[in-house]
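Participant: give me a model of this one.
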Amino acid sequence: MLRQLRKDAGKERDDAAEWLEISQQTLSKIELGRQTIKAPHVRLLCQLYDVDAGTLDNLLRLAKEANQRGWWVAYRDTVPESFRRFVGHEADAAAIWDYQAEYVPGLLQTPAYVAAITRASRPNASDAEVNRSVSLRRERQERLDEGEPPQLRFYLNEAVIRRTVGGAEVMREQLEHLVAAGTADHIELRIVPFSAGAHAAMSASFIMMRFPDEPEPAFAYVENDRGAVYQEDPGDIDRYNLILSELDRVALSHVSSRSMIESAAESL
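Facilitator: The predicted model follows:
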């Protein structure tokens, strides 16, 4: 709403940032919902944008609510804080690039596949914990299918479709789901084949996101067993953009990737 009010008032982002005495980057994060805004700043911006009292009251209420926890708080006992933050960003993204070396990306996983990898990675997990992991995946997928979904570009190491997870039936269902998901206009799915040999993304799986009104990705998200790292420095973004360009070079086309996935499913 603040972004639209600024545009309606004919103000540029640097005008608003200078008015608040903050950086344009900070203002961008506020307008994208990636950083909360305090009530005094809301009042100042409304003064700059010549906003009526009713709209101001509504914005102040929304600013207060923005500090409250998101829908994913229900899963705080299932996933770490770093990933709950990630899910919030995921819902706001305009484009997502996802390279996975070991398993199917979460947004494309079937319930049975989720259960299988959860039990493998957490052998002591209870049935209730496994079911909550499945529910979280499903809710993430449903929310990204609503309205205007982001552009999703997935790069999968060939090992992802060759490794049988949860048994032949579970894996066949998962591969068939990948084929079906790849028909959506907003999804591009590409396999990095074994024949590509060594490549730039071998060091780790990662996810990059770009938000509305931003020309470049905002960060690269890299997970590990103890949490995750958000790499946001310009040098980091340049590095991961280079990795993506190399993945584009060595990965199979969308059509050829679909054929390989279909062949892998038929072999089970």
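
Participant: CA atoms for contacts and neighbours, from now on please.
Facilitator: OK.

Participant: the stretch 101-250 of the chain: strands as residue ranges?
Facilitator: Using DSSP state E, counting those that start in this stretch, the strands of the stretch 101-250 of the chain run over residues 151-157, 187-192, 206-210, 219-224, 227-231.

Participant: out of those strands, flag the one nearest residue 30.
Facilitator: Across these, the minimum distance to residue 30, taken as Cα to Cα, is reached by strand 206-210, at 14.9 Å.

Participant: the closest one - contacts with which helices or strands?
Facilitator: Of the remaining helices and strands, those touching strand 206-210 by 3 or more Cα pairs under 8 Å, 6 or more residues apart in numbering; DSSP states H and E are strand 95-100, strand 219-224.

Participant: which of the residues in the last one are buried?
Facilitator: It stands for strand 219-224. Within strand 219-224, the residues that qualify as buried by neighbour count (16 or more other Cα atoms under 10 Å) are 219-221, 223.

Participant: what's the answer for stretch 250-260, then?
Facilitator: Buried residues in stretch 250-260, counted by 16+ other Cα under 10 Å: 250-254, 257-258, 260.

Participant: go on, stretch 235-242?
Facilitator: Residues of stretch 235-242 classed as buried: 237, 240-241 (neighbour count, 16+ other Cα under 10 Å).

Participant: and the longest helix seen in the chain with strand 151-157, angle?
Facilitator: Using DSSP state H, we find that the single longest helix of the chain is helix 127-145. Orientation check (axes from the mean of the first three to the mean of the last three Cα atoms, to 10 degrees): helix 127-145 against strand 151-157 gives 130 degrees.

Participant: how about residues contacting helix 127-145?
Facilitator: In this structure, residues lying in contact with helix 127-145 by Cα atoms under 8 Å, 6 or more residues apart in numbering are 72, 75, 78, 87, 91, 106-109, 111, 114-115, 118-119, 150.

Participant: run this one through as well so I can compare:
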Amino acid sequence: MLDLYGADQAVRGEMEEIRRAGTSRGRWSAYRLPSWFAPYVDYETDASQVCTFELGIIPGLLQTEDYVREMHQVGRASLSGDTLDAWVSARLARQRRLLEEPRLELRVVLAEEALHRRVGGRDLMDRQLDHLISMSAQPNVIIQVLPYGAGAHACPHGSFVLLGFPDSDHESLGYMDTPIGGQLVDKPDEVATLAKLFDDVRSTALPVADSSALIRGLRGELVDL
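Facilitator: Alright, predicted model coming up:
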């Protein structure tokens, strides 16, 4: 219809946003996602590539179920009951795109401190590290560790995500989590800044093979306090 009526790019963009909102709203409404996070999940659902830099925890798309549950239990909302189960299920559902066709491409730069942070007990963290190693073997998943030895780096103030889309008319988006919510970044200059930061930390991080070796070396070394 847009082609038939010769719609310009502005109209096409508005119609595409309406389509995305309509198809994804029903898909995720049952998971009771918070209002500040639901828009991000909608966009992630349509993305073909996710680039994420994480400082202190394992990125959500790579967390085991036990890790997810532990993080939600001690997180900003201290969830319990049905809502906790719904949020855990939502994260696991998002992860399925890494293994189902067409596969989501995931590029991760993970600060080494996240690997040392004991979430739950030692056994939980060993399983989490094993999962990272397993997922790093997937052809659509790239995991690089930013080691302590790299010293100061380009993004010490926080984590962020970049979303890329298969539709050339849909520009990339950014997302940043905060202690009181989350913020979508859609201004082109700000998205470009995040992309530059990601390139900078990626160039400083260890190569993929060395990153996997570092993760393997930590398995079994984390001590329960």
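
Participant: could I get the TM-score for this pair?
Facilitator: Once superposed, chain against chain, the TM-score is 0.88 (TM-score structural alignment, normalised by the length of structure 2); 222 aligned residues with a Cα RMSD of 2.5 Å.

Participant: hmm, back to that, any chance of TSV for the buried residues of stretch 250-260 of structure 1, columns secondary structure?
Facilitator: Converted to TSV, these look like this (DSSP: H, G, I helix; E, B strand; the rest coil):
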residue	secondary structure
250	helix
251	coil
252	coil
253	coil
254	helix
257	helix
258	helix
260	helix
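
Participant: sort out which one of those residues lies nearest residue 33 of structure 1 for me.
Facilitator: The shortest gap between residue 33 of structure 1 and any of the buried residues of stretch 250-260 of structure 1 belongs to residue 254, at 32.7 Å (Cα to Cα).

Participant: what's the closest one aligned with over in structure 2?
Facilitator: Taking TM-score structural alignment, the alignment pairs residue 254 of structure 1 with residue 208 from structure 2.

Participant: helix or strand right after the biggest helix by length in structure 2?
Facilitator: Residue-count comparison of every helix in structure 2, with assignments taken from DSSP H, identifies helix 9-28 as the longest. Beyond helix 9-28 of structure 2 on the C-terminal side, the first helix or strand identified by DSSP states H and E is helix 38-46.

Participant: with structure 1 overlaid, report how far that next one is off on average.
Facilitator: After superposition onto structure 1, helix 38-46 of structure 2 lies on average 1.2 Å away from the residues it aligns with, using mean Cα distance after the TM-score superposition for structure 1.

Participant: relative to strand 173-178, how tilted is that helix?
Facilitator: Relative orientation of helix 38-46 of structure 2 with respect to strand 173-178: 140 degrees, computed using the same axes, to 10 degrees.

Participant: which residues of structure 1 does helix 38-46 of structure 2 align to?
Facilitator: Residues 84-92 of structure 1 are where helix 38-46 of structure 2 aligns, with TM-score structural alignment as the criterion.

Participant: buried residues in the matching stretch?
Facilitator: Buried, per 16+ other Cα under 10 Å, within stretch 84-92 of structure 1: 84, 87-92.

Participant: likewise stretch 111-124 of structure 1?
Facilitator: Within stretch 111-124 of structure 1, the residues that qualify as buried by neighbour count (16+ other Cα under 10 Å) are 111-119.

Participant: which outside residues touch it?
Facilitator: In this structure, residues lying in contact with stretch 111-124 of structure 1 by Cα under 8 Å, 6+ apart are 125, 130-131, 133-134, 137-138, 165-166, 170-171, 174.

Participant: and that stretch, how far out from the chain's middle?
Facilitator: Taking Cα atoms, centre = their mean, to the nearest Å, the mean C-alpha location of stretch 111-124 of structure 1 is offset from the chain mean by 21 Å.

Participant: closest one to residue 97 of structure 1 out of the contacts of stretch 111-124 of structure 1, please.
Facilitator: Nearest to residue 97 of structure 1 among the contacts of stretch 111-124 of structure 1: residue 137, at 17.7 Å, using Cα to Cα.

Participant: that closest one -> structure 2?
Facilitator: Matched across to structure 2, residue 137 of structure 1 falls on residue 91, judged by TM-score structural alignment.

Participant: kindly provide the distance from its match to residue 210 of structure 2.
Facilitator: Look at residue 91 of structure 2 and residue 210 of structure 2: by Cα to Cα, to the nearest Å, they are 28 Å apart.

Participant: again with residue 132 of structure 2
Facilitator: If you go by Cα to Cα, the gap between residue 132 of structure 2 and residue 210 of structure 2 works out to 13 Å.

Participant: residue 122 of structure 2 too?
Facilitator: 23 Å.

Participant: with residue 109 of structure 2 instead?
Facilitator: Shown here: residue 109 of structure 2 relative to residue 210 of structure 2, a distance of 13 Å by Cα to Cα.

Participant: one more: residue 2 of structure 2?
Facilitator: In this structure, residue 2 of structure 2 and residue 210 of structure 2 are 49 Å apart, going by Cα to Cα.

Participant: then residue 149 of structure 2?
Facilitator: 13 Å.

Participant: repeat for residue 81 of structure 2
Facilitator: The spacing between residue 81 of structure 2 and residue 210 of structure 2, counted by Cα to Cα, is 40 Å.

Participant: what of residue 28 of structure 2?
Facilitator: Distance from residue 28 of structure 2 to residue 210 of structure 2, counting by Cα to Cα: 37 Å.

Participant: contact partners for the residue positioned nearest the centre of structure 1?
Facilitator: Centroid-nearest residue in structure 1: residue 90, 3.5 Å away (criterion: Cα atoms, centre = their mean). Counting by Cα under 8 Å, 6+ apart, residue 90 of structure 1 makes contact with 96, 209.

Participant: gap between it and residue 69 of structure 1?
Facilitator: Residue 90 of structure 1 sits 15 Å away from residue 69 of structure 1 when distances are taken as Cα to Cα.
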